[in-house]
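>>> Mind looking at a prediction? Sequence and model below.
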Amino acid sequence: MPRPDRIPPGPGLRRLGVALLCAAALTSVLSACTGAPEAATRQQQPAAAAPAVPAAPSVPSVPAKVSYGMPADVSSLILPTSGEGTRSTQGLDAFARLASAWAVHDCARKQGQAVPDGPPPMFTRLFSVPDLDYLRAHGFGEAVDVPGAPPRTPSSAQAPAAPGPELRTCLTEGRSAGQELPRVYQALQARWFRELAPVDQDPEVLRAREGFPSCLAAHDVKAEDENAFFALVDARLQAADAQGGRRLGAVYATCMAPVEAVREPLREQLAERFRAEHRAEIATVVTELPKKVRELEERYRIRFSVPAL
């Protein structure tokens, strides 16, 4: 699946991928052990506490504010043009991981196996289309768990390091479940993100970026360009400096606002053309995606959710 964190980042974002997106890479079918305590219903309230991320102790957790349900415009899930729009895209990707986690959990329970402990499914931000409002509110480094993940069980701590044949079967089942939803939209979404890539090289965007270093300096951030800025972000996260990560997120949101003011209309223009060129494919996805989401919701008793401010 064309994961958002695998889209080639713009200038300065490559370093950030190491520090911030590692949690998404670690969130696999082994993420089935940590999550919400109400396993019987698997339903969460719109706001719930997000547990700490074991694999990345330098990344603090935040209260998980989410909204439930599919957007009215289903195509916006796979064709985001704004930071706010990427929250639905995050929900789509995270929902597939949530289904995968429950597939492993249910299979392991039937087999009498303990699932190896691991990080829970998490929402993964798209830094190729930055959500500046979210960064301004939460900063860098705060990971938000997807509500409704499988519960932690006492036996998970005693799970073997190397899974046996029964558990390997469950992991295979989890991978298969995690691909059911992406198969509906991944080819179309991949084409859309490739379409977006040249936006960063637009002359107007490049001119807008020229003001980024001076904006950083005005906020007492010592970084000569985006690469240096994200090196500073990395250093704050490695030092578990949550306050520093939040401050830098707010500064980034302020200094990138002029760039996004140029990029967002360009993305919207691209989206209009893309929708016209791929009308039939989009219509198929719009028809099939809600059906698959409902099917997975009923099968695993989970709910589709997206992060919210």
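Here it is on my side, so go on.
>>> going forward, measure contacts between C-alpha atoms and count neighbours the same way
Noted.
>>> Which strand runs longest in the chain?
If you go by DSSP state E, the chain has its longest strand at strand 64-68.
>>> Mind giving me the packing neighbours of that strand?
strand 47-48, strand 305-307 (3 or more CA pairs under 8 Å, 6 or more residues apart in numbering; DSSP states H and E).
>>> Buried residues, that strand. List them.
64-67 (16 or more other CA atoms under 10 Å).
>>> chain center to it, what's the gap?
Strand 64-68 sits 13 Å away from the centroid of its parent chain (CA atoms, centre = their mean, to the nearest Å).
>>> next structured bit after that strand?
helix 86-111 (DSSP states H and E).
>>> Which neighbouring elements make contact with that following helix?
For helix 86-111, the helices and strands in contact under the criterion 3+ CA pairs under 8 Å, 6+ apart are helix 165-180, helix 279-300, strand 305-307.
>>> on that earlier part again, farthest-separated two in the buried residues of strand 64-68?
The distance between the two most remote of the buried residues of strand 64-68 (CA to CA) is 9.9 Å, for 64 and 67.
>>> For residue 231, which non-adjacent residue is closest in space?
Leaving aside its chain neighbours, residue 231 sits nearest to residue 15 (6.6 Å; criterion: CA to CA, 6 or more residues apart in numbering).
>>> so when I look at the one you found, I'm seeing a strand, right?
No: in this structure, residue 15 is helix, not part of a strand, as judged by DSSP: H, G, I helix; E, B strand; the rest coil.
>>> circling back: out of the helices and strands packed on strand 64-68, which one sits most buried?
Most buried of the helices and strands packed on strand 64-68, by mean neighbour count (mean count of other CA atoms under 10 Å): strand 305-307, with a mean of 26.
>>> try this one next to it:
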Amino acid sequence: MPRPARHSHRPGRLRAAALCAAALPVLLGACTATPAPGAPAPDAPQPHAAATPAPVSYAMPADAVSLVLPTTGEGTRWTQGLDAFGRLAAAWAVDGCARRLGVPVPDSPPPMFTRYSGLPDLDFLDAHGFGGGTAVPGTPPATRPTTDPSARLGPEPRRCLAEGRAVGRELAAVYARLQSGWFAEVASVDRAPAVRQAYAGLGDCLAAHQVNARDEAAFLTLVDQRLQAADTTAARGLGSVYATCMKPVEAAREPLRAKAAAAFRVSNSAEITRVRSELPQKIDELEKRYRIRISFPTT
């Protein structure tokens, strides 16, 4: 799940840059859903103190497989919603466990929507910039640390965190294998000559917009710096620049992803049929269990 890290941004890998800054508390990982094995890590969200509300839709797609197999940046909004839903259910599992055991709820950031830089949602970035529209509705009440954050957690809080992780795995188990296979296909698109050629012009475009970054890696580092400095105006402006300069790259990638998706759906038809049937059922079950709703970011 989201994690602060340094990543390579060269073509040929599905980029998982930490676009939204700052190391998150260790407990974040303990309260999130488990990602599909081999799946690219989403971009790390802002620290929760700075999270901004996201415009959302509660309408499910006609085909639940759209939640799992995105081919465009806009399509990742379904995937972001599914990811966030797993984290939301996990957070409520931790909250309920702590209250049931009569112990303080372990402090951690609330669930947030996290974007994939390997499938950039350019329209969203143009409208909201980096770091905007990350807060997921329906999260448990915010908690504050009740002990020294460096102190060792007692057995009851650790039990609750384990319960949250189990809920995340419960949802991911429905679609993890299918999604990890698809993300491997998405990653291979960046090795195509047309995509490499499109990336070659990125630095010139950034320079034309007075951005001092020679390539995508340097640009994303700059975004991180602005977010860490709480410079939201600059972060929003950089979103518009990125949306403009990445259009040629996405224009090259999208038809290749569409072609790969057609072949992938044929070769994985049985697994797709299973996920199409089981995923809505599992989402409905978790919504009822924790009295929550799945939501999806919109522009």
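Alright, I've got the coordinates. Treat the numbers as computed from the prediction; the structure is a model and nothing was measured.
>>> Superposed, what's their TM-score?
For these two chains in superposition, a TM-score of 0.85 is obtained (TM-score structural alignment, normalised by the length of structure 2); 281 aligned residues with a CA RMSD of 2.7 Å.
>>> Next one: residue 151 of structure 2 from residue 251 of structure 2, what distance?
When CA to CA, to the nearest Å is applied, the distance between residue 151 of structure 2 and residue 251 of structure 2 equals 50 Å.
>>> Settle it for me: which of the two has more neighbours?
Here residue 151 of structure 2 and residue 251 are set side by side on neighbour count (other CA atoms under 10 Å), and the busier one is residue 251, at 13 against 7.
>>> quick one, what contacts the aligned partner of that one in structure 1?
The alignment partner of residue 251 of structure 2 in structure 1, by TM-score structural alignment, is residue 261. For residue 261 of structure 1, no contacting residues are found, by CA atoms under 8 Å, 6 or more residues apart in numbering.
>>> Now name the helix or strand holding residue 261 of structure 1.
helix 242-277.
>>> and the angle from that helix to helix 279-300?
Angle of helix 242-277 of structure 1 versus helix 279-300, following axes from the mean of the first three to the mean of the last three CA atoms, to 10 degrees, is 130 degrees.
>>> Look at the residue nearest the centre of structure 2 and tell me its secondary structure.
Nearest to the mean C-alpha position of structure 2, by CA atoms, centre = their mean, lies residue 114 at 2.9 Å. Per three-state DSSP, the local secondary structure of residue 114 of structure 2 is coil.
>>> before we move on, back to that, please name whichever of the helices and strands packed on helix 86-111 of structure 1 is nearest to residue 134 of structure 1.
Within those, the stretch nearest residue 134 of structure 1 is strand 305-307; the backing value is 9.4 Å (CA to CA).
>>> ok, and the closest non-adjacent residue to residue 256 of structure 2?
Setting aside the residues directly before and after it, residue 256 of structure 2 is nearest to residue 189 in space (CA to CA, 6+ apart), at 6.5 Å.
>>> so what corresponds to that neighbour in structure 1?
When structure 1 is aligned by TM-score structural alignment, the residue opposite residue 189 of structure 2 is residue 199.
>>> How about residue 239 of structure 2?
Residue-level alignment of residue 239 of structure 2 against structure 1, with TM-score structural alignment as criterion, gives residue 249.
>>> With residue 283 of structure 2 instead?
Counting by TM-score structural alignment, the partner of residue 283 of structure 2 is residue 293.
>>> residue contacts, its match?
181, 304.
>>> how much space is there between residue 307 of structure 1 and residue 48 of structure 1?
Counting by CA to CA, the gap between residue 307 of structure 1 and residue 48 of structure 1 amounts to 11 Å.
>>> Give me the common contacts of those two.
By CA under 8 Å, 6+ apart, the residues touching both residue 307 of structure 1 and residue 48 are 64-65.
>>> follow-up on the earlier one: what stretch of structure 2 does the longest strand of structure 1 fall on?
So strand 64-68 of structure 1 sits over residues 54-58 in structure 2, by TM-score structural alignment.
>>> just stretch 126-137 of structure 1 next, same as before
The alignment of stretch 126-137 of structure 1 onto structure 2 (TM-score structural alignment) spans residues 116-127.
>>> Ok, stretch 175-184 of structure 1 next?
When stretch 175-184 of structure 1 is aligned against structure 2 using TM-score structural alignment, it corresponds to residues 165-174.
>>> for stretch 90-98 of structure 1, same thing?
Residue span in structure 2 matched to stretch 90-98 of structure 1, by TM-score structural alignment: 80-88.
>>> so how far does that stretch sit from its counterpart in structure 1?
With the two structures superposed, stretch 80-88 of structure 2 lies on average 0.7 Å from its match in structure 1, counting by mean CA distance after the TM-score superposition for structure 1.
>>> Contacts for that stretch, please.
Contacts for stretch 80-88 of structure 2 (CA under 8 Å, 6+ apart): 31-33, 67-68, 110-115, 136, 138-139, 167-168, 171-172, 293-297.
>>> How about the contacts made by the residue nearest to residue 167 of structure 2 when sequence neighbours are not counted?
Distances taken as CA to CA, 6+ apart put residue 90 closest to residue 167 of structure 2, at 5.4 Å, once the chain neighbours are dropped. If you count contacts by CA under 8 Å, 6+ apart, residue 90 of structure 2 has them with 31-33, 163-168.
>>> between those, which has the most around it?
Compared across these, residue 31 has the highest neighbour count, 33 neighbours, by other CA under 10 Å.
>>> close enough to count as contact, that one and residue 164?
Yes: if you go by CA atoms under 8 Å, residue 31 of structure 2 and residue 164 touch, sitting 5.5 Å apart.
>>> what sits in contact with each of these two?
Between them, residue 31 of structure 2 and residue 164 share these contacting residues under CA under 8 Å, 6+ apart: 90-91, 94.
>>> What's the local residue count around residue 186 of structure 2?
The number of residues packed around residue 186 of structure 2, counting by other CA under 10 Å, is 26.
>>> Surely it is within a helix?
Yes: remark: residue 186 of structure 2 belongs to a helix, assigned using three-state DSSP.
>>> and the nearest residue to it once chain neighbours are set aside, what is it in contact with?
Here the nearest residue to residue 186 of structure 2 in space, its sequence neighbours aside, is residue 257; by CA to CA, 6+ apart that works out to 6.4 Å. When contacts are counted by CA under 8 Å, 6+ apart, residue 257 of structure 2 touches 71, 186, 189.
>>> Now tabulate the residues you listed in CSV and tack on distance to residue 273 of structure 2.
Shown next, in CSV, are those (distance: CA to CA, whole Å):
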residue, distance to residue 273 of structure 2
71, 18
186, 21
189, 25
